[in-house]
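Visitor: This is a predicted model, with the sequence first.
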Amino acid sequence: MNKTFKIYAVIFIIVMVILALLEVNKKETTDWRKNFDINGKSPFGLFVFNNEAKDLFKNNLKKIDQAPYEYYSQHKKGNHNILVIEKEIDGESWKKIMDQVSNGSDAMLIISRIPRNISDSIGFYASDISFEEENVLKFTDKKYQNDFIKLDKFPSGRGFSFIKPGTEILGKTVEKKNTDQANFIKIKFGKGTIYAHSEPLFLTNYYLLKPGNVKYTQDVFSYLQDRETLWFIENKSNTSSFFMRFILGNPALKYAWWLFLGGLVLFIFFNAKRKQRIVPVIEPLRNTSLDFVKSIGNLYLQEGDFHDMMAKKAQYFLNKVRIDLLIDTQNLDEEFAKKLQLKTGKTMETINEAISLIKKAQDPYASVMKEDLGRINKLLDEILK
């Protein structure tokens, strides 16, 4: 067992002991964030409402995991109910919802902060009305006067002001030190109706599990007609990565994740000082074929045997003609010239000049000059292009 391995083993044992002590002494903490997650079991999640909604809406509730704009662009619906609970919805989706309401559908918006441009177009303004630690939500209708809910944990203190004439106030926030403020309103919009509630906390696990509070929730939704209700739960802008959300939401996986990151940092730290063996420089293999060709070329130039070089060039050219162009080179006559001209597309002047030089190269008694070698080399290369 080498020294480095021992160091890693000791550090690993120390980290595991520390994590075990933290786990044993850890106190359960309550997550009071207002997440409004339909699967969240924290106090301000919607797990209870999500499970009871089916019975609450008499099996007429349908959850939509698409944005309203996307859904209504793909589906044509008759008159129905629309439910939105504390979700940020883009402007185009709001337009689609307003179009549906204008044609006879009803929309219930249970949102603490409705965008200003949306609320202005409808005819009200949502604002902070209270900073009290306790609020009581009541109805204005006398038949519901005994049904109320007391918010004793982090009420939003939101309500409606600047309400246009003709808007019906269905519910109010009641406090001891302040005047009553509207928190639940009804607005006629085209052929349909918009219901807006500014305090979605009454739908959360913490309040629904308290005795007597379910009645208030039932009364709120009793204003909707008994027909199909679409509950839009899609919200891509606030959805985190499923992988990290699952790991960090599970205590055991969370500790394993941090242990992995810690081990990775330690590994990098201890290996940063390791000396790397010098990598030898390997010279690439030389192209000896090119050297050989250069040597042969220099030899011919030194000897000055232009006739032999010209003959070899002619021999190479005729071999290429036989193999590539499939022309018989036995007789370098007029028929050969025509075939070569048709296959290569060169002029007859060029072809005839090349044939003349080839014949000169094949004649062992012909007198060949350096200029002849250069000319035949140029002509034959041009023909074979």
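Guide: Thanks, I have it. Numbering: from 1, shown residues only.

Visitor: going forward, measure contacts between C-alpha atoms and count neighbours the same way
Guide: Will do.

Visitor: got the residue ranges for the strands in the stretch 201-350 of the chain?
Guide: 229-232 (DSSP state E, counting those that start in this stretch).

Visitor: Where do the helices of it begin and end?
Guide: Per DSSP state H, counting those that start in this stretch, the stretch 201-350 of the chain carries helices over the ranges 205-208, 214-221, 242-249, 251-271, 288-303, 306-320, 334-344, 348-362.

Visitor: Would you mark the buried spots in stretch 93-107?
Guide: Within stretch 93-107, the residues that count as buried by 16 or more other Cα atoms under 10 Å are Ser93, Lys96, Ile97, Met98, Asp99, Gln100, Val101, Ser102, Gly104, Ser105, Asp106, Ala107.

Visitor: what helix or strand is the third one on?
Guide: Meaning Ile97. Using DSSP states H and E, Ile97 sits in helix 91-102.

Visitor: Show me what that helix packs onto, helices and strands only.
Guide: If contacts are counted by 3 or more Cα pairs under 8 Å, 6 or more residues apart in numbering; DSSP states H and E, helix 91-102 sits against helix 68-74, strand 106-110, strand 192-197.

Visitor: Tabulate the helices of the stretch 201-350 of the chain (JSON lines), appending distance to Asp55 and mean neighbour count.
Guide: Compiled in JSON lines, the helices of the stretch 201-350 of the chain are given as follows (distance: least, Cα to Cα, whole Å; neighbours: other Cα atoms under 10 Å):
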{"stretch": "helix 205-208", "distance to Asp55": "15", "mean neighbour count": "20"}
{"stretch": "helix 214-221", "distance to Asp55": "11", "mean neighbour count": "16"}
{"stretch": "helix 242-249", "distance to Asp55": "29", "mean neighbour count": "12"}
{"stretch": "helix 251-271", "distance to Asp55": "34", "mean neighbour count": "13"}
{"stretch": "helix 288-303", "distance to Asp55": "87", "mean neighbour count": "11"}
{"stretch": "helix 306-320", "distance to Asp55": "89", "mean neighbour count": "18"}
{"stretch": "helix 334-344", "distance to Asp55": "87", "mean neighbour count": "15"}
{"stretch": "helix 348-362", "distance to Asp55": "96", "mean neighbour count": "18"}
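
Visitor: alright, now check it against this:
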Amino acid sequence: MSKQVKFYIALTALAIFGIVLLEYSKPKQINWFASYVKHHKIPFGTYVFHEQLERLFSESKITHLENPPYQNLSQSDSINGTYVFINDYVQFGDTELEKLLDWTSKGNTLFIASEDFDEQLLDTLQLDTDVLSIFEVESDHFKFQLSNTTLDTTTVAFDKSNYASFFNTIDTLNTSVLSTIKEIKVDEDTQDSIQVKTPINAIKQPFGNGTIVLSTFPQAFTNYFILNTPNQNYTAGLMSYLSDSKPLYIDHHYKSGKAYYTSPMYILLNTKALKWAYYIMLIGVVVYIIFEGKRKQRAIPIVKPLKNQTLDFTRTIANMYYEKEKHYEIAQHKIQHFLEYIRTHLHLSTTTINDEFIKNLAARSNNSIEDTKSLFETIEYFSQNTQLDNIQLERLNTLIETFKSNNSWKKKT
């Protein structure tokens, strides 16, 4: 191994070591994806919420449902209690929503925390939603407060969003306000250019014999929000509207994140040790290709392809016929090749040789009618006369080649 190769190998190894050291010491980036999945410990997962839920409610009363609600409610009549949906956006189909509302009207509770809702649901409850910008609040983050004075009404903050949804229209006769957004800017001149009323972000409304609870702030149930004191009291206050004496059904179908990762690459790249083992393997393959992938054998000699002997073979056969004075056979071969030439290059049928054929052939081949007619008279003579000498054979060949050369000139011009 030469000194230059050793130098490159050492330089590559040093570079790999430096990259590994930098990546190992670099802090892991925070994943801010809003997944709302039970087992996710990322900021917008709901691991802490479900952990506290199992502490506050009896574990036997909590059921986690993976299938769509329509399927769950259709297959079992024993589902009675509270159905909880938490995601950044929950979109039911019309049939599924009707099934849920019918189930709720029978004395059950429907709890939905979502930034937006189905139009059909809002119309049914006589509600309407709107969006509040971060520029419409006094501080650089949103603040929320529970409305029920029997609960902890401490104002809580959320600083990871530039907008917040709220209910701008409610049915005041049937709707109870559970939570509001605080510290809204007011234009002192117009008093109406920006929302003057305190925006409502959580409500409760009776529906048949049941209850519907809606919140436009699903982030209240995420790890990031709950772990910031005293935010957990706000989340607990919203959950206090759910009866702890009834079964609790938690939806895991309408989630932005994946509940399970089926790709083995996720496990490989999500574990630091396995990830770097994978990267080092790839780097090793690249190094091998660079230094060991070079061709080491002798250059393969160029083998010339076999020469096409068809023309030589044809010439040999022709000489053999000529030396044995088989002039008639040679003449017949020559005539047949000529007729094939007419069919292939001049696109004329040679089945019938008549005056019309002579006229068309002369026009297409740039030959005169007289020369063309003379050629075919000679061909007719050679076809009938079996006793030919070499002079007659050479005359036939000359006539045919002259005829073809005139056609070749026409093509060039």
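Guide: Thanks, I have it. Since we're looking at a predicted model, the values are computed, not measured.

Visitor: Tell me which of the helices of the stretch 201-350 of the first structure sits nearest to Arg113 of the first structure.
Guide: Nearest of these to Arg113 of the first structure, taken as Cα to Cα: helix 214-221 at 18.6 Å.

Visitor: Mean per-residue distance, the closest one versus the second structure.
Guide: When the second structure is superposed, helix 214-221 of the first structure averages 1.8 Å from its matched positions, counting by mean Cα distance after the TM-score superposition for the first structure.

Visitor: Relative to the second structure, which residues correspond to that helix?
Guide: Residues 232-239 of the second structure are matched to helix 214-221 of the first structure when aligned by TM-score structural alignment.

Visitor: now the angle from the lengthiest strand in the first structure to strand 106-110?
Guide: Counting residues, the longest strand found in the first structure (DSSP state E) is strand 181-189. Relative orientation of strand 181-189 of the first structure versus strand 106-110 (axes from the mean of the first three to the mean of the last three Cα atoms, to 10 degrees): 160 degrees.

Visitor: quick one: strand 181-189 of the first structure to chain centroid distance?
Guide: On the basis of Cα atoms, centre = their mean, to the nearest Å, strand 181-189 of the first structure sits 39 Å off its chain's mean C-alpha point.

Visitor: which secondary structure elements does it contact?
Guide: Applying 3+ Cα pairs under 8 Å, 6+ apart, we find strand 181-189 of the first structure packed against strand 158-161, strand 168-174, strand 192-197.

Visitor: With the second structure overlaid, how far apart is the longest one on average?
Guide: It refers to strand 168-174 of the first structure. Looks like 1.3 Å for strand 168-174 of the first structure (mean Cα distance after the TM-score superposition for the first structure).

Visitor: Mind listing what's buried along whichever strand or helix holds Gln52 of the second structure?
Guide: Under the criterion of DSSP H and E, Gln52 of the second structure resides in helix 47-56. Going by neighbour count (16+ other Cα under 10 Å), the buried part of helix 47-56 of the second structure is Tyr47, Val48, Phe49, His50, Leu53.

Visitor: Check the mean deviation of it from the first structure.
Guide: Mean deviation of helix 47-56 of the second structure from its aligned counterpart in the first structure after superposition (mean Cα distance after the TM-score superposition for the first structure): 1.3 Å.

Visitor: and the direction of that helix versus that of helix 231-239, what angle?
Guide: Interaxial angle of helix 47-56 of the second structure relative to helix 231-239 (the same axes, to 10 degrees): 60 degrees.

Visitor: Give me the mean distance between the longest strand of the first structure and the second structure.
Guide: With mean Cα distance after the TM-score superposition for the first structure, strand 181-189 of the first structure departs from the second structure by a mean of 1.2 Å once superposed.

Visitor: got the contact list for that strand?
Guide: Defining contact as Cα atoms under 8 Å, 6 or more residues apart in numbering, one finds that strand 181-189 of the first structure is touched by 101-102, 122, 129, 158-161, 166-174, 193-199.

Visitor: same thing but 6 Å
Guide: For strand 181-189 of the first structure, the surrounding residues in contact (Cα atoms under 6 Å, 6 or more residues apart in numbering) are 102, 159-160, 167-173, 193-198.

Visitor: what range in the second structure does that strand sit on?
Guide: Counting by TM-score structural alignment, strand 181-189 of the first structure pairs with residues 199-207 of the second structure.

Visitor: What residues sit buried inside that stretch?
Guide: Pro199, Ile200, Asn201, Ala202, Ile203, Lys204, Gln205, Pro206, Phe207.

Visitor: related to what we said a few turns ago, I'd like the helices of the stretch 201-350 of the first structure as TSV, with distance to Ser73 of the first structure appended.
Guide: What follows is the helices of the stretch 201-350 of the first structure, written out as TSV (distance: least, Cα to Cα, whole Å):
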stretch	distance to Ser73 of the first structure
helix 205-208	34
helix 214-221	27
helix 242-249	27
helix 251-271	41
helix 288-303	69
helix 306-320	68
helix 334-344	63
helix 348-362	71
